[in-house]
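Engineer: Here is my input, please return the structure:
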Amino acid sequence: MQLTPLPTLPARLTARGIEVLPGVLVCAAIAGVATWIGSFLPILGSAIPAVVIGVAIAAVRRPAGRIVPGIGYSGKFLLQCAVVLLGAQLSLRSIVEVGAESLPVMLSSLAVCLFAAWILGRMLGIERDIRTLIGVGTGICGASAIAAVSPVIRAKSSDISYAISTVFLFNVLAVLAFPAIGHALGMTPHSFGLFAGTAVNDTSSVVAAASVFSASALGFAVVVKLVRTLMIIPITVSLAVMEGRRSGDGGRMTPRRILKLVPWFLVGFLLVACLTSLGLIPGPVADGITRVSVFLVAMALAGIGLSTNLSAIRSAGLRPLLLGGILSVLTAATTLGAMALTGHLG
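Structural biologist: Predicted structure coming up:
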């Protein structure tokens, strides 16, 4: 069969746009309301109202029909686009400096989280796949890490949903709790960016928590989070090798498979940062791009809130939720301890 992707591309893009438009408009409306609320309550920003409104609507009646594709599109793709646009705030030099500064704190929290997931998960009698998914989701980057690891360990769809629901619950709690912790400890925006970027597991929650704390903490937190996202690669490769040995199929990780693990939005973020470093994005334009990215974040969080399956979380049971809670607390505590030891807490 002859494939002609380029000639049909405009028609396919148009069809996709029509498919997602209703849900995107719903998320945009919620983001507009959340932005309006945030203008009266700056401490909340637009992120928290957006996710709260979305969850409240989903609790009353889960979205169905024509708006579902656009809700999923907003919760994933628009969030990734927002992260790409945040690159306009930073230069490549600052990214390298942030990576070097955050690496000791990041590696400490990741090691504690993964080790605790293995030990505590076994003590609690949680299945191997579920404790692995919750461990990497909490330690690296939430649903993105779970999505990357699940095919490698051949996780069941029910285990994947279970883990994502558990991790998402503590993402929401982190958005509410972390800014208060940061203010109570007298953190600077720089310190809070390191704290949130290292201890909060999902990109959307990092952005939300940093936005609530202060606008100046946002850029640094996102860079720390994106550097942490790169940990998907060595962890997934290691799990692939272990799974190959366990199953006896000897599945190999080729360079091409490894490159596929790098999130596209991380590459886009770096490209935009390159343009900023070269002076190709003027200051006023960068400010406008940042405002657009903040609104896209609110739309994404509205989509995530609308997608929340509260019944799945309730039916998942207490032991994986307990594991997720313990790992979240351990990750935060280890991050604070490592920051104190390296002089980054103040």
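Engineer: switch to C-alpha atoms for all contacts and neighbour counts from now on
Structural biologist: OK.
Engineer: if I look at Ala210, how far off is Met187?
Structural biologist: 12 Å (CA to CA, to the nearest Å).
Engineer: So those two - more neighbours on which side?
Structural biologist: Under the criterion of other CA atoms under 10 Å, the comparison of Ala210 against Met187 puts Ala210 first, with 31 against 18.
Engineer: show me what contacts the more buried one?
Structural biologist: Pro179, Phe192, Gly193, Ala196, Ala217, Leu218, Ala221 (CA atoms under 8 Å, 6 or more residues apart in numbering).
Engineer: For the helix or strand containing it, what is the distance to the chain centroid?
Structural biologist: Using DSSP states H and E, Ala210 sits within helix 203-213. Between the centre of helix 203-213 and the centre of its host chain there is 10 Å, according to CA atoms, centre = their mean, to the nearest Å.
Engineer: to compare against the first, here's another:
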Amino acid sequence: MPFALGAKAPGLLMCLGIAIAATVVGGFVPIVGSALPAIIIGGVWAIIRRPGARFTPGIATATKPLLQFAIVLLGARMSLGQVADVGLTSLPVLLSSLFVCLIAAWLVGRALGVERDTRILLGVGTGICGASAIAAVAPVIRANPSQIAYAVSTIFLFNVAAVLTFPWVGHALGYDATTFGLFAGTAVNDTSSVVAAASIFSTAALGYAIVVKLVRTLALIPITVGLAVMEARRSLKPRSRIGPRKIVKLVPWFLVGFVLMVILNTHFVFPADAVGATSAVSTFLIAAALAGIGLTTDLGAIQRAGWRPLLLGAILWILVSGVTIGAIGLLDMVAR
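Structural biologist: Predicted coordinates:
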């Protein structure tokens, strides 16, 4: 354990240092918070001088376990009633955007000449949960490393675009915190980018965005099982079948942790001081995680992806965003 911690220390300290700097910036300019400065500082650092291999373990720890723990802490802000309400309200928006994304990924990608497996990876990455969905689906369809790299690089590019533009889009459309949480949780790909976009918009939007995102992530289970069945039929081999144990593993641990925290807050109601403390810790850990995301910026990988996957990624990103905005508008009209 000491050895493992020692190996992670350089990258973790780098991310934590950037998070401290981003928190100071956010203190002077509250409107930007700490999330946006963290990812920008990390990205600029990576472009000027990409961190070496000794920083990789710590950066990976910051971008995944730290972020996931921060999401669990966010559960202290919400009750079961709020979570259920947000989850049910978001379903029509989530399902419509996912359906359009998967159909467009197949048809438009085919028209552009994008390989079948790359189309699938871009479809699930854009429609469900970014790199996590790509990682879960890739072994099922037996995608090769270059296809995975293309898809992840393309998704990363539009994650950054969403973080930089969506908060301003939300303000321009007059969205309140709840509505923007629904928009960000549905239209942004990776969990880290959802957190970043919602944090930049407002602190109040963050909890709602996370709930919507976690509900959206659950779509990975039926999609992955369905792809496994399709692959088994195509190959006439049982290698792609997924049993109950593998299905359970598709449920992220931090989703379970978030729900448990919500249940505790519902039944015991955390004191205001405790909620404030967990929120502060969560906000700082999110900044550290986003610093790590910025530090992993690889412009070369994005260039190597070629224009076809990038164009398909752009089309899917615009479609999902447009369908989400349209579905939110229809729900608002019905509610009136």
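Engineer: Which stretch of structure 2 is the helix holding Ala210 of structure 1 matched to in the alignment?
Structural biologist: Counting by TM-score structural alignment, helix 203-213 of structure 1 pairs with residues 191-201 of structure 2.
Engineer: same thing with stretch 97-112 of structure 1?
Structural biologist: Taking TM-score structural alignment, stretch 97-112 of structure 1 hits residues 85-100 over in structure 2.
Engineer: Relative to structure 1, what is the average displacement of that stretch?
Structural biologist: The superposed stretch 85-100 of structure 2 is, by mean CA distance after the TM-score superposition for structure 1, a mean 0.5 Å from where its aligned residues fall in structure 1.
Engineer: who touches Met253 of structure 1 in this structure?
Structural biologist: Val237, Ala240, Val241.
Engineer: try 10 Å
Structural biologist: Counting by CA atoms under 10 Å, 6 or more residues apart in numbering, Met253 of structure 1 touches Thr236, Val237, Ser238, Ala240, Val241, Gly244, Leu259.
Engineer: can you check Gly33 of structure 2 too?
Structural biologist: 22-27, 196, 199-203, 283, 287.
Engineer: Look at the equivalent of it over in structure 1 and give its secondary structure.
Structural biologist: Matched by TM-score structural alignment, Gly33 of structure 2 corresponds to Gly45 in structure 1. Using DSSP: H, G, I helix; E, B strand; the rest coil, the three-state assignment for Gly45 of structure 1 comes out as coil.
Engineer: for Gly251 of structure 1, same thing?
Structural biologist: Relying on three-state DSSP, one would call Gly251 of structure 1 coil.
Engineer: With Tyr175 of structure 2 instead?
Structural biologist: Applying three-state DSSP: Tyr175 of structure 2 is coil.
Engineer: Residue in structure 2 paired with Leu270 of structure 1?
Structural biologist: Using TM-score structural alignment, Leu270 of structure 1 pairs with Val259 in structure 2.
Engineer: Which residues are in contact with its match?
Structural biologist: Val72, Leu74, Gly75, Ala76, Met78, Ser79, Leu80, Val83, Val211, Asn265.
Engineer: List the buried residues in stretch 37-54 of structure 2.
Structural biologist: For stretch 37-54 of structure 2, burial by neighbour count (16 or more other CA atoms under 10 Å) applies to Pro37, Ala38, Ile39, Ile40, Ile41, Gly42, Gly43, Trp45, Ala46, Arg50, Pro51.
Engineer: cool, and stretch 304-318 of structure 1?
Structural biologist: In stretch 304-318 of structure 1, residues buried by neighbour count (16+ other CA under 10 Å) are Ile304, Gly305, Leu306, Ser307, Thr308, Ile313, Ala316.
Engineer: And the equivalent of the first one over in structure 2, how close does it get to Gly322 of structure 2?
Structural biologist: Structural alignment (TM-score structural alignment) places Ile304 of structure 1 against Ile293 in structure 2. Taken as CA to CA, the spacing of Ile293 of structure 2 relative to Gly322 of structure 2 amounts to 26 Å.
Engineer: Val163 of structure 2 reaches Ile200, doesn't it?
Structural biologist: Yes - between Val163 of structure 2 and Ile200 there is a contact under CA atoms under 10 Å: 8.2 Å.
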